[in-house]
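Asker: What follows is a predicted structure for the sequence shown.
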Amino acid sequence: MRSIPFSLLAAISLALPIGAQEVTPFADPSRLISIGGSITEIIYELGKDDLLVARDSTATYPDQALQLPDVGYMRALAPEGVLSVEPSAIIALEGSGPIDAIEVLENASVPIVFVPEIFTQDGVITKVRTVGEALNAENEAEALIGRIQADFDAVQDRISKIEQPKSVLFVLSMVGGRVNAAGTGTAADGIIALAGARNAITEYEGYRQLSEEAIITANPDLVLVMDRGGDHAASEDELLSHPAIALTNAGQTGSVIRMDGSYLLGFGPRAAAAALDLADAIYGAPEPAQ
């Protein structure tokens, strides 16, 4: 099977609508590497995990995936490490790289399928369908899509009852008092929208450091952060004592939400559940039906 040259991937994904990319099933997926945590989750949900011989470091769910060899971070792959497990096929999330590493893998004649990364409900369904087509598991993929669609229907029912959307500031990291926050086109922006809230930052795409003035002007109702270890994970006290955050609605009410990063931002089979949990955290759990 021919893979799509990485250098052409961006142009192709922009030119085609969601789900329009043609995927030829792998001729031999018996030694499969998955790159991207959501891709690995999908493979397990499809019951095709017996094909996996390795995964990248973002694949931390389900727990069984941690038993697989780790070939490195998806955006900093070393081709030698990937090739060391003798893969027969690679299925990778769009944005995996760097480009020169992907080119080495393509030159080594390892078939690669790239899966679009779009932070919407349709994007999740496209991921599942693409993985299913690559692994010749279309029936399993459609069954999984049915379950995912039911989960998203529950999310829509939940957020349809929200009268006034709240404003959420997603803080990726805070180092030396500098807040790195999510703008549009990010996984954080996508999950906030799915949860029936609005991103406090709409002036730029991607992640960027905010000035204190920008934080005060945004005036979020809540601050959302990933629950993770490491030096960049700000504590609730650090966030609420930040001079600018302290002046916002979130700071005044002490409203900080912390959720597992891979669950919150993965946009895999659990995306609807994450959106529902986030909606409950933002607005409070709905009253049980009488």
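Answerer: Good, I have the coordinates. Predicted, not measured: the structure shown is a model, and the values here were computed from it. Numbering: from 1, shown residues only.

Asker: hey, let's count contacts and neighbours off CA atoms from now on
Answerer: Fine.

Asker: Who are the packing partners of the longest strand along the chain?
Answerer: For the chain, the strand that runs over the most residues, judged by DSSP state E, is strand 167-175. Identification of packing neighbours for strand 167-175 by 3 or more CA pairs under 8 Å, 6 or more residues apart in numbering; DSSP states H and E yields strand 178-182, strand 198-199, strand 222-227.

Asker: Relative to residue 149, which of those strands is closest?
Answerer: Closest of the helices and strands packed on strand 167-175 to residue 149 is strand 198-199, at 22.2 Å (criterion: CA to CA).

Asker: roughly how far is the closest one from the heart of the chain?
Answerer: Distance, stretch centre to chain centre, for strand 198-199: 17 Å (CA atoms, centre = their mean, to the nearest Å).

Asker: quick one on the thing from earlier: could I get the helices and strands packed on strand 167-175 as TSV with mean neighbour count?
Answerer: Putting those into TSV (neighbours: other CA atoms under 10 Å) gives the following:
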stretch	mean neighbour count
strand 178-182	21
strand 198-199	20
strand 222-227	22
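
Asker: which stretch among those strands comes nearest residue 35?
Answerer: Closest to residue 35 of these, according to CA to CA: strand 222-227, at 21.2 Å.

Asker: hold the first one in mind and look at this next one:
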Amino acid sequence: MTRRFLPLLLVLLTLAGCATRPQEHDSSAPPDTEAVFPVTIGSLTIQRQPTRIVSLSPSATETLFAVGAGKQVVAVDSTSDYPAQAPHTKLAALSPDPEAIAAYHPDLVVVSADTNGLSSALAKIGAQTLVMPDAKTLDDAYREFADLGTATGHRAEGESLSRQVRADVDGIIASTPKPAKPLSYYYELDQTYYSATSATFLGQILQRFGLTNIADGTDPSASGGYPQLSPERILQSDPDLVFLADSKCCGQNAQSVAARPGWNTLSAVQHGRVFTLDDDIASRWSPRIVELVRAVSTAVSQAATR
């Protein structure tokens, strides 16, 4: 999800230490030796274990490899850049082309939304479409880990991954030092000051640390949870912390923020509390949310001890 697609993504979404990585997941559950089918996920019944999967969702791609279904994946979309061994293609996730997808002869296509009747078009070539919608909460993400495991014949691995990520996230949050007073933060999606409120998946994660989001205003659900703030509002709010989710795409960092007109007066700048995040991890609901939670924990810990 690059920032040049942000306006479209906002509409569609109305939208590091010892980090846990998908291919490094140490499952305590043994692999399924005999996957039991058919299985039903939502309204979709999958009759046989899929052997040719196309993923058009970066979050789903990461999860498929994490549950052990990587060898079944024959193609992923152009924005699915993790893990490195994923079969990267030019397939578009936001405007999927049924003919281009059909060239990979899939039996299962995983998407975040059934765009422009994609499932009906793919049904004509014998492919089923599994919709894994944008996670609204952490519980949604955990459920999707388990569902993708079940859908691909890796039920035990999916359920184990769900439990492990939940335990990791809860453990990191519980062990994070609590500041003497509540801290406020500004979360930056791009250099035009789009942000994410507490009504979003991301905002709910940060809220668990007891942080106050300056983007919430009187209605966190306004603008689909992704409002565009003004520089004046940010300066007036004087956040204690600044999180930059535009570091990889746009080269933003503590130095570039301090150089903005008037921003050197912000408490976050003056106290060294401007933190860069990995843009990709921060925009996905994959098992790597553990890395995001750990990054936020580090920031809160530093603020609590200064």
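Answerer: Looks like it came in fine. What you see is a predicted model, and the numbers here were worked out from it, not measured in a lab.

Asker: Need the TM-score from the superposition.
Answerer: After superposition, the two chains reach a TM-score (TM-score structural alignment, normalised by the length of the first structure) of 0.77; 261 aligned residues with a CA RMSD of 2.9 Å.

Asker: Turn the helices and strands packed on strand 167-175 of the first structure into TSV, columns for distance to residue 243 of the first structure.
Answerer: TSV is the format used below for those (distance: least, CA to CA, whole Å):
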stretch	distance to residue 243 of the first structure
strand 178-182	11
strand 198-199	21
strand 222-227	14
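
Asker: Figure out which of these is closest to residue 153 of the first structure.
Answerer: With CA to CA as the criterion, residue 153 of the first structure lies closest to strand 198-199 of these, at 19.4 Å.

Asker: Mean distance between the closest one and the second structure after superposition?
Answerer: Once fitted to the second structure, strand 198-199 of the first structure is off its aligned match by 2.6 Å on average (mean CA distance after the TM-score superposition for the first structure).

Asker: contacts for that strand?
Answerer: Residues from elsewhere that reach strand 198-199 of the first structure (CA atoms under 8 Å, 6 or more residues apart in numbering): 165, 166, 167, 168, 169, 170, 183, 184, 189, 192, 193.

Asker: what's the nearest residue to the fifth one if we skip its chain neighbours?
Answerer: Pointing back at residue 169 of the first structure there. residue 223 (4.8 Å; CA to CA, 6 or more residues apart in numbering).

Asker: what lines up against that neighbour once you look at the second structure?
Answerer: By TM-score structural alignment, residue 223 of the first structure lines up with residue 242 in the second structure.

Asker: what residues are up against its match?
Answerer: Here residue 242 of the second structure is in contact with 185, 186, 187, 188, 268, 273, 274, 275 (CA under 8 Å, 6+ apart).

Asker: what does residue 235 of the second structure give?
Answerer: Taking CA under 8 Å, 6+ apart, one finds 262, 263, 266 in contact with residue 235 of the second structure.

Asker: quick one: residue 154 of the first structure and residue 116 of the first structure, what's the gap?
Answerer: 25 Å (CA to CA, to the nearest Å).

Asker: higher neighbour count, the two?
Answerer: The neighbour comparison of residue 154 of the first structure against residue 116 (other CA atoms under 10 Å) goes to residue 116, with 21 against 15.

Asker: Is it correct that that one is in contact with residue 13?
Answerer: Yes - with contact defined as CA atoms under 8 Å, residue 116 of the first structure reaches residue 13; the gap is 7.3 Å.

Asker: list the buried ones in stretch 268-279 of the second structure?
Answerer: Neighbour-count burial for stretch 268-279 of the second structure flags 268, 269, 273, 274, 275, 276, 277, 278, 279 (criterion: 16 or more other CA atoms under 10 Å).

Asker: Please flag which of these sit within strands.
Answerer: Those of those mapping onto strands are 274, 275, 276, per DSSP E.

Asker: Show me where the first structure has its helices.
Answerer: Assigned by DSSP state H, the helices in the first structure fall at 6-15, 37-45, 79-83, 99-107, 121-134, 138-159, 187-194, 212-218, 236-240, 249-253, 261-265, 271-283.

Asker: Adding distance to residue 56 of the first structure, write those helices out as CSV.
Answerer: Putting these into CSV (distance: least, CA to CA, whole Å) gives the following:
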stretch, distance to residue 56 of the first structure
helix 6-15, 18
helix 37-45, 7
helix 79-83, 9
helix 99-107, 14
helix 121-134, 16
helix 138-159, 22
helix 187-194, 19
helix 212-218, 35
helix 236-240, 30
helix 249-253, 36
helix 261-265, 13
helix 271-283, 20
